[in-house]
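Asks: Prediction below, plus the sequence it came from.
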Amino acid sequence: MDIKFYIGSNCGLCDDAKIQLDFFRDEYDHEIKIVTINIEEDDTLHKKYMLRVPVVEYNGVVLQEGNVDFVTLIEAYDELK
């Protein structure tokens, strides 16, 4: 399974969210690949997520954005399974 992780440069919330994603990944026995995407490298993504980063997305559904915590990620992910 792939999680898309949209970030911006010099983003403290993004740094915190990365730690939460590591906790999230550790909760599951199956492999979870986190694909980190810097929105500043794509104008379309920058316009879409500029005020929302960090954004965690799975199968086109935003699991969480802004202040990310692993408990909410787990709940949102489990609802989609």
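Replies: Okay, I see it. Numbering: from 1, shown residues only.

Asks: contacts and neighbour counts: CA atoms only from here.
Replies: Will do.

Asks: isn't L45 right up against R52?
Replies: No. Counting by Cα atoms under 8 Å, L45 stays clear of R52, with 10.7 Å between them.

Asks: Show me the contact partners of the helix or strand L73 falls within.
Replies: Element membership of L73 [criterion: DSSP states H and E] is helix 70-80. By Cα atoms under 8 Å, 6 or more residues apart in numbering, the residues outside helix 70-80 that reach it are 20-21, 23-24, 58, 63-64.

Asks: gap between it and the chain center?
Replies: 12 Å (Cα atoms, centre = their mean, to the nearest Å).

Asks: For it, which residues meet the burial criterion?
Replies: For helix 70-80, a neighbour-count test (16 or more other Cα atoms under 10 Å) marks 70, 73-74, 76-77 as buried.

Asks: Below is an additional structure, to be compared with the one above:
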Amino acid sequence: MQPVLTLYTTWGCHLCEQAEQLLLNLGLAGQFQLVDIVDDEAAFARYRVAIPVLRQGDNELYWPFDESQLATWLKDVK
């Protein structure tokens, strides 16, 4: 199954690590991909001061968010 969620992150970002852990806590292992904004020029231009950002299609969830907010957002975008 292809990951449907993208988590924009970068190396050494402790907030990004927290966001990834929230996804794992909700049982979403294998359903998201990590994109390091340093490796993607367009993502860097768009998200460099906003990471972590979770994206599904055209829907984006910007940090800060907690597990409850993430779960609600996921229900809304499906």
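Replies: Alright, I've got the coordinates. Predicted, not measured: the structure shown is a model, and the values here were computed from it.

Asks: how about the strands in the second structure?
Replies: 5-9, 32-36, 53-56, 59-62 (DSSP state E).

Asks: Buried deepest among those, which one?
Replies: Comparing those by mean neighbour count (mean count of other Cα atoms under 10 Å), strand 5-9 ranks first with a mean of 23.

Asks: according to the alignment, it goes to what range in the first structure?
Replies: Counting by TM-score structural alignment, strand 5-9 of the second structure lines up with residues 3-7 of the first structure.

Asks: Measure the mean distance from that stretch to the second structure post-superposition.
Replies: In the superposition with the second structure, the average deviation recorded for stretch 3-7 of the first structure is 0.5 Å (mean Cα distance after the TM-score superposition for the first structure).

Asks: contacts for that stretch?
Replies: Residues contacting stretch 3-7 of the first structure (Cα under 8 Å, 6+ apart): 14, 32-39, 49, 53-59.

Asks: about what we covered before: please name whichever of the strands of the second structure is nearest to K78 of the second structure.
Replies: strand 53-56 (8.9 Å; Cα to Cα).

Asks: other SSEs contacting that closest one?
Replies: strand 5-9, strand 59-62 (3 or more Cα pairs under 8 Å, 6 or more residues apart in numbering; DSSP states H and E).

Asks: The nearest residue to F23 of the first structure once chain neighbours are set aside and E41 of the first structure: what is the separation?
Replies: Excluding its sequence neighbours, the residue lying closest to F23 of the first structure (Cα to Cα, 6 or more residues apart in numbering) is F70, at 6.3 Å. Relative to E41 of the first structure, F70 of the first structure is positioned 26 Å away (Cα to Cα, to the nearest Å).

Asks: Noted, bye for now.
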